[in-house]
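Asker: Following is a predicted model, sequence given first.
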Amino acid sequence: MSISRREQFMAMVDNDTIMKADAIVLLQGDGHNRVTKTYELWEAGYAPIVVISGGAFNEAYGSFDCDGLRNKLMEFGVPADRIVVEGLSENTYEQGKQVVKLAVESGWSTLILVASHYHQYRAYLTFLQAMKEGGKKLHIINIPARNLSWFRKEPWGQRLELLEEEFKKIERYGKQGHVVSFDEAIEYQKQKELRTYPSRKIEKVKDAI
């Protein structure tokens, strides 16, 4: 029995290859639950800079204030001068565009993207679309925050239910041109692997993104 392209995409995102990057991008959302993973990546030396992306403030929706996220990171031990706050965006699509713009301005080529496990799929598809629109080639690595309950009811919802809503949004936003397709994302993953492991024999794919 064959698996769907969506299932292939999910498996790739869930098992992305980590490597050193120019910046770790912490996406606002899901309360403070993404801060610990972001700090762990920074502490392990995977990138010198942490970018907090998101200017929305709606605690009922899980969008906590960026200053609070910044303070949490500093409490863990990330110096203030190692944290960049992107506070203009108010949704995932705007986050993608603002972070890609920041990467271009900063000369960054590799980013580690940190969202919660249920949101990582849509966030990644959105960032690939933003990169495509911006005409910038970036190496984006998926390292979602894990060890989060699927069944506990948070003020902004149960993560298992939120996961289902995420895929509905992927379909809806795909029609609006705000996310790339699963096929495009899989092609991009192949390109990433070719760049990371150039000696491997992998079928060459077209430059989709």
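Answerer: Here it is on my side, so go on. Numbering: from 1, shown residues only.
Asker: contacts and neighbour counts: CA atoms only from here.
Answerer: Noted.
Asker: which other helices and strands contact the helix or strand that contains residue 192?
Answerer: Secondary structure from DSSP states H and E places residue 192 in helix 182-196. Where contact means 3 or more Cα pairs under 8 Å, 6 or more residues apart in numbering; DSSP states H and E, helix 182-196 is packed against helix 5-14, helix 120-134.
Asker: wait, which of these is closest to residue 97?
Answerer: Among the helices and strands packed on helix 182-196, helix 120-134 comes nearest to residue 97, with 5.1 Å by Cα to Cα.
Asker: Can you give me the buried ones in the closest one?
Answerer: 120-132 (16 or more other Cα atoms under 10 Å).
Asker: correct me, but residue 141 touches residue 112?
Answerer: Yes - judged on Cα atoms under 8 Å, residue 141 makes contact with residue 112 at a distance of 4.7 Å.
Asker: So these two - more neighbours on which side?
Answerer: residue 112 (26 against 23; other Cα atoms under 10 Å).
Asker: so the longest helix seen in the chain versus helix 120-134, what angle?
Answerer: Ordering each helix of the chain by length in residues (DSSP state H) puts helix 159-176 first. Helix 159-176 and helix 120-134 are oriented at 20 degrees to each other (axes from the mean of the first three to the mean of the last three Cα atoms, to 10 degrees).
Asker: Pasting the second one now:
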Amino acid sequence: MPEIVSPGSVLLLWAAFGYLLGSIPFGVLVTRALGLGDVRAIGSGNIGATNVLRTGSKGAAAATLLLDGGKGALAVVLARALAAEDAVQVAGFMAFLGHCFPVWLGFRGGKGVATFLGLLLAAAWPVGIAACLTWLATAAALRISSLAALVAAVLSPLWAVLLGRPEMAALALGLALLILIRHCANITRLLAGTEPRIGRR
């Protein structure tokens, strides 16, 4: 009996699902719902939790962080429950792309750090925990969110290998490269010593 849907078509469907889920701009939705204005007109103009924090609302920032991380995790969890492991990586990667380049905002989105951590936690929790702890340790020591994100991203492929999940290393490397690209302006400010610290409006 011939296959009704080819494996390639299944992956395309999960890619589309992951992208659309990831493209939901929770930072914009949360700040508007709470009457905080358009987060794109505040601070760096980014739609992520760090910039939402610059509105002065820790609750809005926490909600944005959880929702952005949750959409990456949800893409992975559903793909794992309903499809094969290759769909997990496709859906997770596309959720990350959706956050960074959402169709609803003219492809101008966030930098993907929360979504990156959420999908790693769901795809390979030891790797995700290691990446989260790396972020927390760097942020606590240096109080610079972008630097914490860069360190966590760059080390994530290494954590994948060291923690016995080498199949996640390629995905982690791809995500890390995109995070580096999305943080080009931050890297320039870090080198110049002008990158804002956590909590600064």
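Answerer: Done, it's in. Because the structure is predicted, anything quoted here is derived from the model rather than measured.
Asker: Mind checking the TM-score on these two?
Answerer: Comparison of the two superposed chains (TM-score structural alignment, normalised by the length of the second structure) gives a TM-score of 0.30, and 104 aligned residues with a Cα RMSD of 5.6 Å.
Asker: got the buried residues for the longest helix of the first structure?
Answerer: 159, 163, 166-167, 170, 173-174.
Asker: can you redo the buried residues of helix 120-134 of the first structure as JSON lines with distance to residue 103 of the first structure?
Answerer: Shown next, in JSON lines, are these (distance: Cα to Cα, whole Å):
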{"residue": "120", "distance to residue 103 of the first structure": "19"}
{"residue": "121", "distance to residue 103 of the first structure": "21"}
{"residue": "122", "distance to residue 103 of the first structure": "20"}
{"residue": "123", "distance to residue 103 of the first structure": "16"}
{"residue": "124", "distance to residue 103 of the first structure": "16"}
{"residue": "125", "distance to residue 103 of the first structure": "17"}
{"residue": "126", "distance to residue 103 of the first structure": "15"}
{"residue": "127", "distance to residue 103 of the first structure": "12"}
{"residue": "128", "distance to residue 103 of the first structure": "13"}
{"residue": "129", "distance to residue 103 of the first structure": "15"}
{"residue": "130", "distance to residue 103 of the first structure": "12"}
{"residue": "131", "distance to residue 103 of the first structure": "10"}
{"residue": "132", "distance to residue 103 of the first structure": "13"}
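Asker: Between those residues, which sits nearest residue 190 of the first structure?
Answerer: Set against residue 190 of the first structure, the nearest of the buried residues of helix 120-134 of the first structure by Cα to Cα is residue 128 (13.7 Å).
Asker: Counting neighbours, what do you get for residue 16 of the second structure?
Answerer: Residue 16 of the second structure: 17 surrounding residues under other Cα under 10 Å.
Asker: ignore the last one, residue 129 of the second structure
Answerer: With other Cα under 10 Å as criterion, residue 129 of the second structure counts 16.
Asker: Just list what the helix or strand hosting it packs against, helices and strands only.
Answerer: Per DSSP H and E, residue 129 of the second structure falls inside helix 125-142. Taking 3+ Cα pairs under 8 Å, 6+ apart as contact, the helices and strands that helix 125-142 of the second structure lies on are helix 113-123, helix 145-162.
Asker: How about the helix holding residue 192 of the first structure, which residues are buried there?
Answerer: 182, 184-192, 194.
Asker: just those now: which is nearest residue 96 of the first structure?
Answerer: residue 185 (14.9 Å).
Asker: My guess is that closest one contacts residue 9. True?
Answerer: Yes - with contact defined as Cα under 8 Å, residue 185 of the first structure reaches residue 9; the gap is 7.2 Å.
Asker: what residues does the helix holding residue 129 of the second structure touch?
Answerer: 117-122, 144-145, 147-149, 151-153, 155-156, 159-160, 163, 165 (Cα atoms under 8 Å, 6 or more residues apart in numbering).
Asker: Could I get the full set of helices for the second structure?
Answerer: Using DSSP H, the helices of the second structure run over 7-22, 26-33, 49-53, 58-82, 85-100, 113-123, 125-142, 145-162, 169-182, 184-192.
Asker: Next, the angle from the fifth one to helix 58-82.
Answerer: Spelled out, that is helix 85-100 of the second structure. 150 degrees.
Asker: got the buried residues for helix 85-100 of the second structure?
Answerer: So for helix 85-100 of the second structure, counting by 16+ other Cα under 10 Å, buried means 87-100.
Asker: cool, and the longest one?
Answerer: Of the residues in helix 58-82 of the second structure, those scored as buried under the neighbour-count criterion (16+ other Cα under 10 Å) are 60-61, 63-77, 79-80.
Asker: returning to what we had before: could the helices and strands packed on helix 182-196 of the first structure go into CSV alongside distance to residue 40 of the first structure?
Answerer: As requested, these are exported to CSV (distance: least, Cα to Cα, whole Å):
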stretch, distance to residue 40 of the first structure
helix 5-14, 18
helix 120-134, 18
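Asker: out of the ones you listed, nearest to residue 42 of the first structure?
Answerer: helix 120-134 (18.7 Å).
Asker: So which elements touch the following helix or strand past the closest one?
Answerer: Proceeding N to C from helix 120-134 of the first structure, the next assigned helix or strand is strand 139-142, under DSSP H and E. Using 3+ Cα pairs under 8 Å, 6+ apart as the contact test, the elements touching strand 139-142 of the first structure are strand 110-114.
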